[in-house]
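A.B. asks: have a look; sequence and predicted model below, questions after that.
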Amino acid sequence: MPELHELSAQDLLAGYARRAFSPLEVCQALIAHIERWEPRLQATYLYRPEQALQQARASSARWQRGAPCGPLDGVPGTLKENIATAGDPMPAGSAASSAPLAAQDAPPAARLREAGLVLLSKTTMPDWGMLSSGLSSFHRLARNPWDLSRTPGGSSAGAGAAAAAGYGPLHVGTDIGGSLRLPASWCGIFTLKPSLGRVPIDPPYMGRAAGPMTRSVSDAALMLQVLAQPDARDSMSLPVQALDWAGVAGTPVEHLRGLRVGLLLEPGCGLPVAPEISAAVQAAARLFEAAGAHVTPMRPFFTREMLDGLDHFWRMRSCIDLQALAPAQRERLLPYIRQWAESAAAFDGPHVFRAYAQTHATRVATVAASAPFDYVISPVSPNLPAPAEDPSPTNDPLRPLEHIAFTVPWNMSEQPAASINCGHSAGGLPIGLQIAGRRFDDVGVLKVARAFEQLRGAQRPWPRPQ
């Protein structure tokens, strides 16, 4: 039998129900496991084992009475630092922040607490969530458990590392250009960036989504049953829908038969795709074809103008945030982020308007390119994880987004997109396959991912503390 810290959420719930073990025993095992890993991994923020044990004791008592409080009662998990938890500071990964205390739980935190999640910790992120790495002026440097010299990705850096290292089965991250999918790809785990509004967040923002980060598709679906509940604080929250989250786990491989699948191997701009990544994604495409899907190569649709427009618009947004800081605070911001944001000071109004217009141009192009297909598969990232100390794969603040051309289009189009492991490099680093679907077809993307999860066969053992 696997060790307690290795069990999935579904296995934990089944074990609690038959009294094979208790939430308290699981929490104790998990704390011991985290404390072996964490000095090197550095994935946690506000790690409070005593509070977690207190929650686990209460859950154990409920299970002993046969009265769990919700569908995740006693299951351990984490939340990304920028998901507000009442009374806790929110530095947004930056030493420049005044780290205000959150007045209330954000929607994902509230839903998970109501469902009985044992909150082990928050997880780390880079300054302002604007890096695909674990580098932060506030948090310790998060590392990739597959290779501690490499980044776990970002901005959901700690969440990706924690999921791969086995810090419990359930984790929440956020994504505005790839911040769920990049760490999922580079850490070998599963995630879904849901349709905009499927998982309410606070504050909402164009393209911004919260989603599950797990070791399996089924655990992500279980989590989404809880997370995907409307909340008035998110003005873009989707209405109540009866979705078949529970049916995801039982999806057969035959589900792929007859599906029209687009295969996108070139991003259109940015970094060239590493040969190992291209080979892994093409091997995945052959598995889809062998299962009866109709796979058709696609032409790139994302352009340099679109990528630069998004970059320049976000630079100006951060430039305005930077200018609102006192001089002493600005000096505490990560130098890479400061240089990137300050570069927008010379942009005039027409330039910023044209940059902003690329958000809609990206949306239109993405929807049009994917319209002939039920789903689109591609690499998540053109590159393998960079060195842990590098803020971005290019290490250049004036070329910061060269690695997100596969991911960011689906944020702007509001379509669901997942990352699932489809192979490893010669050096043992994970490679992610992106599966994108039509807007609102979150369950469909999960079912395709679940079918592929079975096709891809046995995976390498998860990394262990070094």
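C.D. replies: Nice, thanks for sending it over. As the structure is a prediction and not an experimental result, all values here were calculated from the model.

A.B. asks: going by C-alpha atoms from here, please, whenever you check contacts or count neighbours.
C.D. replies: OK.

A.B. asks: any chance you could list what contacts stretch 442-453?
C.D. replies: Identification of contacts with stretch 442-453 by C-alpha atoms under 8 Å, 6 or more residues apart in numbering yields 192, 194-195, 217-218, 221, 243-245, 248-249, 251-256, 287-288, 375, 416-418, 420, 435-437.

A.B. asks: count of neighbours near residue 40?
C.D. replies: 16 (other C-alpha atoms under 10 Å).

A.B. asks: that's a strand at it, yeah?
C.D. replies: No. In this structure, residue 40 is helix, not part of a strand, as judged by DSSP: H, G, I helix; E, B strand; the rest coil.

A.B. asks: relative to residue 344, how far out is it?
C.D. replies: Using C-alpha to C-alpha, to the nearest Å, residue 40 is found at 36 Å from residue 344.

A.B. asks: comparison target below:
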Amino acid sequence: MAGAAPLPHPAGALAAAYASGSTSPVEVADEVLARVAAREHEVNAFAEFDAASVRAAARASAARWRRGEALGPLDGVPVTVKENMHRAGVAARGGTAGSTPVVPEADSPIVARLLEGGAVIVGSTTMPDWGMLSSGVSSLHGVTRSPLDLDLTVGGSSSGAGAAAAAGFGVVNLGTDIGGSVRFPAAWLGLAALKPSAGRIPIDTPYLGRAAGPIARTVADLAAGMAVVSRPDVRDYTSLPPADIAWDDLAIDPAGLRIAVHLDAGAGMPVDPAIRSAVVAAADRFADAGAEVVELPGFIDDGVLDDIDTFWRVRFWRTYSELGSARRALVLPYIAEWVAKGADVSGTRTLEAYEAIGELRRRTVLATAPFDAVLSPVAPMLAFPADWPMPWGHDDRGMAHIAFTVPYNMSGQPASSINAGFAPDGRAIALQIAGPRFADRHVLALTSWWEAARPGSTVPVFP
């Protein structure tokens, strides 16, 4: 998997081509639709897809470009949105066969920003039941598979978003992330992703630790997406105030920065030796560029992960228990068994679990405050079989795989994923780069620096 294979049409190149007239949104849409026709039957990226609406949006964009009235840098650019980003008139079911379809009357904030910018929404992408798996297994959609190797997981819960990015169905693909759900698909597919600061991208159902973020093949496309979808929306009462961020300015010199390398989370599953080696090699490259690299010891423990898992079980037991018996029977068995352990948790225990989230935030902020950035694995394991709901198969091991990712959800700090190498069998290995809260452009710039500075042997090739 060595060697560079640029994305056929990065967002910046598309905008330039549209402006010059060398190609049009209609031609690009036709190419994307041909890709979907060739691969969707095996990849299973879409929860909702309508070729006619894609063509109509592309024609409207082409007309704007001809008139010199483009709405922005994403006008005519193919994008995808996760199923839980509601689109007016498009049914959504949260990835589970047990739910009653929701047909929203209004677009969610992210969808609204994309449409305001003229982006061509190719479709709504799949997710596992309620987004509570790190795989593409869904009782509603079936199994979403890696376009790089159909036997392997695409990751989750933004499973369809990752599949769409890797298959070339969308240039910018929006997902959500409460414990790693945009970074895991990126990690196991060799892609780039950003989980931004809490509130940076407005969402219509804000929740503790939940963020939305882009997945793409290049960091520049992440930045292009952020420039459009990061504008505030009053419907998200947690959204950050307007900020004048030069998202396309990704220049940075690591010299003089103080950077931590975090190889032992202190909890969860052990790190695969190949992943550890790749992260160490990346840290060495930052050091060679003049950064002061310091090892950061683990700052969480298994009790914190267990508490978060308990809190989420109680949260989704409530959702599950409100379904009728017939609909409960349709929920993925793994999820049904997982939530069942939240049924009899006492109020006191639930409050203890909730308070552990605040403790995790405190530890994360204090541990990372002395550094300009933290380098770590995204996931401690490599991609696993596509039909496994979790990295260990069908057993219940709680949230043992999110020890490197979930701290930054709960602290609200930005964290990216970018490919850093390959295991001997070719499976992708990712580097996570986290930074202080609100330092989203800084994290993207460091991620872009690594993208350019990494050895050629670590650069993914996409179909």
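C.D. replies: All right, it came through fine. Values in this document were obtained by computation on a predicted structure and should not be read as measured data.

A.B. asks: which residues touch residue 177 of structure 2?
C.D. replies: 157, 158, 183, 195, 210, 211, 212, 213, 409.

A.B. asks: map it onto structure 1.
C.D. replies: Matched across to structure 1, residue 177 of structure 2 falls on residue 175, judged by TM-score structural alignment.

A.B. asks: about what we covered before: just the buried residues of the contacts of stretch 442-453 of structure 1.
C.D. replies: Neighbour-count burial (16 or more other C-alpha atoms under 10 Å) is assigned, among the contacts of stretch 442-453 of structure 1, to 192, 194-195, 217-218, 221, 245, 248-249, 251, 253, 255-256, 287-288, 375, 416-418, 420, 435-437.

A.B. asks: would you map the helices across structure 2?
C.D. replies: Per DSSP state H, structure 2 carries helices over the ranges 11-20, 25-43, 51-67, 109-116, 159-167, 183-189, 219-229, 273-288, 302-321, 325-328, 333-340, 347-368, 406-411, 440-453.

A.B. asks: want to throw those into JSON lines with distance to residue 296 of structure 2?
C.D. replies: Listed next are the helices of structure 2 as JSON lines, based on distance: least, C-alpha to C-alpha, whole Å:
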{"stretch": "helix 11-20", "distance to residue 296 of structure 2": "36"}
{"stretch": "helix 25-43", "distance to residue 296 of structure 2": "38"}
{"stretch": "helix 51-67", "distance to residue 296 of structure 2": "47"}
{"stretch": "helix 109-116", "distance to residue 296 of structure 2": "35"}
{"stretch": "helix 159-167", "distance to residue 296 of structure 2": "30"}
{"stretch": "helix 183-189", "distance to residue 296 of structure 2": "21"}
{"stretch": "helix 219-229", "distance to residue 296 of structure 2": "26"}
{"stretch": "helix 273-288", "distance to residue 296 of structure 2": "12"}
{"stretch": "helix 302-321", "distance to residue 296 of structure 2": "18"}
{"stretch": "helix 325-328", "distance to residue 296 of structure 2": "44"}
{"stretch": "helix 333-340", "distance to residue 296 of structure 2": "33"}
{"stretch": "helix 347-368", "distance to residue 296 of structure 2": "8"}
{"stretch": "helix 406-411", "distance to residue 296 of structure 2": "14"}
{"stretch": "helix 440-453", "distance to residue 296 of structure 2": "18"}
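
A.B. asks: of all those helices, which lies closest to residue 381 of structure 2?
C.D. replies: Among these, helix 273-288 comes nearest to residue 381 of structure 2, with 7.5 Å by C-alpha to C-alpha.

A.B. asks: mind listing what's buried in that closest one?
C.D. replies: For helix 273-288 of structure 2, by 16+ other C-alpha under 10 Å, it's 274-287.

A.B. asks: so what's residue 194 of structure 2 closest to, chain neighbours aside?
C.D. replies: residue 416 (4.3 Å; C-alpha to C-alpha, 6 or more residues apart in numbering).

A.B. asks: repeat that for residue 392 of structure 1.
C.D. replies: Of all residues not flanking residue 392 of structure 1 in the chain, residue 132 sits nearest, at 5.9 Å (C-alpha to C-alpha, 6+ apart).

A.B. asks: what residues are up against whichever residue in structure 2 pairs up with that neighbour?
C.D. replies: Counting by TM-score structural alignment, residue 132 of structure 1 corresponds to residue 134 in structure 2. By C-alpha under 8 Å, 6+ apart, residue 134 of structure 2 lies in contact with 155, 156, 157, 181, 184, 389, 390, 391.

A.B. asks: just give the number of residues close to the third one.
C.D. replies: Using other C-alpha under 10 Å, residue 157 of structure 2 has 34 other residues around it.
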